[in-house]
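Participant: Return a 3D structure for these sequence lines:
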Amino acid sequence: MRACVQHASRSGCCGNKTGANDPEIALPTSLAPEANHLLASLPAVDKARLFPHLELVQLPLGHVLYESGSQMRHVHFPTDAIISLLYVMEDGASAEIAVVGNDGIVGVSLFMGGETTPSRAVVQSAGHVYQLPGQVLKDEFLRAGPMQHLLLRYTQALLTQMAQTAVCNRHHSLDQQLCRWLLLSLDRRHSSELIITQELIASMLGVRREGVTEAAGNLQKADLIKYRRGHITVLDRAGLEARTCECYAVVRKEYDRLLPEVRFP
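Facilitator: Below is the predicted model:
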């Protein structure tokens, strides 16, 4: 697959828009449309119909894909980017309700008929997404074919993640929450390293920065992670799984059940 890479800013995307089959620039496998597991699992005939409408966009850390209540015009399929869905309070406080990576799609409200959502979508880990016009996806959804069934199952899995996140934030320690968050993020990356600040982690978890500092320090003392300014490297994934609460396993099991064709590490 070949495509043009656009660079995004908070005010929108710039650069020439080209489809995923454009012959201008050869892409590595990690940036092909099939790097997103939902797109990869579609039958060939559906890919042939959708892929010409895809546009590859490069997103920086902290970029806002959509704000609360804004009209959605596109959906996004991440390849190597990770997107956090946040609920933002009137006083500016926020907390993550779900994370989306190469396992899914950002913008489920559009094909579910809502068009808007009270959440905000923020880039948690810089990378690339494939942007698709909302009307193209709606037309494909209404075909009632493989894409519709895939998106409905994905939405159910996403709702499970949202519900489990709420339970986890209420009942489990910050150490456990951080372990869950790290594991969910690792599942959606091809690397053991995350480039993210403590301030952003605190915003995701809805806690004070000092709490994140303490929790990250506890995990580093246990030789589970290595933390330096803006970088977290996971040293012992099995150790994180042993230390986290049951919430991660519940979410992972539901994704595996509903989306067996979507590959996780």
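Participant: contacts, neighbours, all on C-alpha from now
Facilitator: Will do.
Participant: other SSEs contacting the helix or strand encompassing L182?
Facilitator: Secondary-structure assignment from DSSP states H and E places L182 in helix 174-187. Applying 3 or more Cα pairs under 8 Å, 6 or more residues apart in numbering; DSSP states H and E, one finds that helix 174-187 contacts helix 209-221, helix 237-243, helix 247-258.
Participant: Nearest to Q6, out of those helices?
Facilitator: The closest approach between Q6 and any of those, judged by Cα to Cα, belongs to helix 247-258 at 30.6 Å.
Participant: could you give the angle of the closest one to helix 174-187?
Facilitator: Using axes from the mean of the first three to the mean of the last three Cα atoms, to 10 degrees, the inter-axis angle of helix 247-258 relative to helix 174-187 is 30 degrees.
Participant: and helix 247-258, which residues are buried?
Facilitator: Of the residues in helix 247-258, those buried by neighbour count under the rule 16 or more other Cα atoms under 10 Å are 247-248, 251-252, 254-255, 258.
Participant: Please name every helix or strand in contact with that helix.
Facilitator: The elements that helix 247-258 packs onto, with contact taken as 3+ Cα pairs under 8 Å, 6+ apart, are helix 146-171, helix 174-187.
Participant: how about those helices in TSV, adding mean neighbour count and distance to V75?
Facilitator: Putting the helices and strands packed on helix 247-258 into TSV (neighbours: other Cα atoms under 10 Å; distance: least, Cα to Cα, whole Å) gives the following:
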stretch	mean neighbour count	distance to V75
helix 146-171	17	12
helix 174-187	22	20
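Participant: To check against the first, give me the structure of this:
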Amino acid sequence: MPVAHAIKNNLLRHLAPEELAVFGPDILPVHLPKGLVIAAAGGPIEHVYFPDSGLGSIVVVSPEGNKVEGGMFGRDGFSPVQAAVGSSTSPHEIVMQTAGSGHRITLATFLRVMERSTSFARVLACYSQALAIQVTFTALSNATHTVDERLARWLLMCHDRMDGDELLLTHDYIALMLAVRRPSVTTALHVLEGNHFIRSERGRIVIRNRPAMEEFARDAYGKPEEEYRRLVGQPPADRSNIVMLAP
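Facilitator: Got it, this is the predicted structure:
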């Protein structure tokens, strides 16, 4: 008998069941543990991943080894996006920052399905544009906003892609993602906690008052999210989408 796998990834859920069936047995459910390197900087793209849960980071690595997060993805997208233009090499390091699960397909299957399904190709193109907008606004925020506001924006973005209000994130990892020193993260967390936006413990942050934190973040947050909704759209109201894998 075929095996049914629930799909929570927003891009795949925009496809009709008959379009999902084009993947056949080549789309495989996978666990995405924290720290999993989906692709190394300058390394080959062997599989394309569609998370159902968890958070992934697109990390820019300089020739000297300096790192900063350029983009974030979860069930809203797929990675590596370079696969959508036929590239077999990732210019960035792509790593899971919190554990989750999802589906993956080989690069060859991904390209084959793109050629066969215009709907699939279109939703990939729309997401790639939305991600590009996210990246440009990250650059703007890094240049114009305080660390407190940048941290509020980043936590809101994490919260968007997670179930529940608990984020398992260490100070060291946040510092790497924001390209600031660890003491700056600690100070910024104290500011957000003092305003009762969050509760911060070792390796754990709980969102307490999201609306107030959105107001605090000001124009650091919102425009890329608005563009994502315009380009890709919200997931269908029916959350029962499945893909049938052949035996």
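Participant: With both chains overlaid, what TM-score comes out?
Facilitator: Here the superposed chains carry a TM-score of 0.91, computed using TM-score structural alignment, normalised by the length of structure 2; 237 aligned residues with a Cα RMSD of 1.8 Å.
Participant: ok, back up a step: indicate which one of the helices and strands packed on helix 247-258 of structure 1 is closest to G127 of structure 1.
Facilitator: Between G127 of structure 1 and these, the shortest separation by Cα to Cα is 13.2 Å, and it involves helix 174-187.
Participant: ok, back up a step: I'd like the buried residues of helix 247-258 of structure 1 laid out as TSV, including distance to S191 of structure 1.
Facilitator: Compiled in TSV, these are given as follows (distance: Cα to Cα, whole Å):
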residue	distance to S191 of structure 1
C247	22
Y248	19
V251	20
R252	18
E254	23
Y255	20
L258	25
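Participant: In structure 2, what stretch matches the helix holding L182 of structure 1?
Facilitator: Following TM-score structural alignment, the aligned partner range for helix 174-187 of structure 1 in structure 2 is 147-160.
Participant: just stretch 109-121 of structure 1 next, same as before
Facilitator: For stretch 109-121 of structure 1, the matching stretch in structure 2 spans residues 82-94, with TM-score structural alignment as the criterion.
Participant: which residue lines up with V180 of structure 2 in structure 1?
Facilitator: Taking TM-score structural alignment as the alignment basis, one finds that V180 of structure 2 is matched in structure 1 by V207.
Participant: And A41 of structure 2, by the same measure?
Facilitator: Counting by TM-score structural alignment, which is the criterion used here, A41 of structure 2 corresponds to S68 in structure 1.
Participant: so that match makes contact with R120?
Facilitator: Yes - the pair formed by S68 of structure 1 and R120 meets the contact definition of Cα atoms under 8 Å, at 5.0 Å.
Participant: re the thing from before, the match of A41 of structure 2 - how many residues pack around it?
Facilitator: S68 of structure 1 is flanked by 14 other residues according to other Cα atoms under 10 Å.
Participant: helix, strand or coil for it?
Facilitator: The three-state label for S68 of structure 1, taken from DSSP: H, G, I helix; E, B strand; the rest coil, comes out as coil.
Participant: roughly how far apart are it and M204 of structure 1?
Facilitator: Relative to M204 of structure 1, S68 of structure 1 is positioned 16 Å away (criterion: Cα to Cα, to the nearest Å).
Participant: same check, this time on R257 of structure 1
Facilitator: Here the distance between R257 of structure 1 and M204 of structure 1 works out to 26 Å (Cα to Cα).
Participant: thought V206 of structure 2 was touching S200?
Facilitator: Yes - if you go by Cα under 8 Å, V206 of structure 2 and S200 touch, sitting 6.5 Å apart.
Participant: which ones are touching the closest residue to R218 of structure 2 other than its chain neighbours?
Facilitator: In space, R218 of structure 2 comes closest to E149 once its chain neighbours are excluded; the distance is 7.7 Å by Cα to Cα, 6 or more residues apart in numbering. Under the criterion of Cα atoms under 8 Å, 6 or more residues apart in numbering, the contact partners of E149 of structure 2 comprise 216-218, 220.
Participant: can you check S109 of structure 1 too?
Facilitator: S109 of structure 1 makes contacts with 115-117, as judged by Cα under 8 Å, 6+ apart.
Participant: In a markdown table: these, plus secondary structure, neighbour count and distance to H190 of structure 1.
Facilitator: Converted to a markdown table, these look like this (DSSP: H, G, I helix; E, B strand; the rest coil; neighbours: other Cα atoms under 10 Å; distance: Cα to Cα, whole Å):
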| residue | secondary structure | neighbour count | distance to H190 of structure 1 |
| --- | --- | --- | --- |
| E115 | coil | 16 | 32 |
| T116 | coil | 18 | 31 |
| T117 | coil | 19 | 29 |
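Participant: If you map the residues you listed onto structure 2, which are still there?
Facilitator: By both residues aligned by TM-score structural alignment, their matches' Cα atoms under 8 Å, those still in contact after alignment to structure 2 are 115-117.
Participant: Find the centremost residue of structure 2, please.
Facilitator: When structure 2 is reduced to its mean C-alpha position, the nearest residue by Cα atoms, centre = their mean turns out to be F73, at 0.8 Å.
Participant: wait, isn't it in contact with S53?
Facilitator: No - with the criterion set as Cα under 8 Å, F73 of structure 2 and S53 do not qualify as a contacting pair; they are 9.9 Å apart.
Participant: Mind listing the shared neighbours of these two?
Facilitator: When contacts are counted by Cα under 8 Å, 6+ apart, F73 of structure 2 and S53 are jointly contacted by R161.
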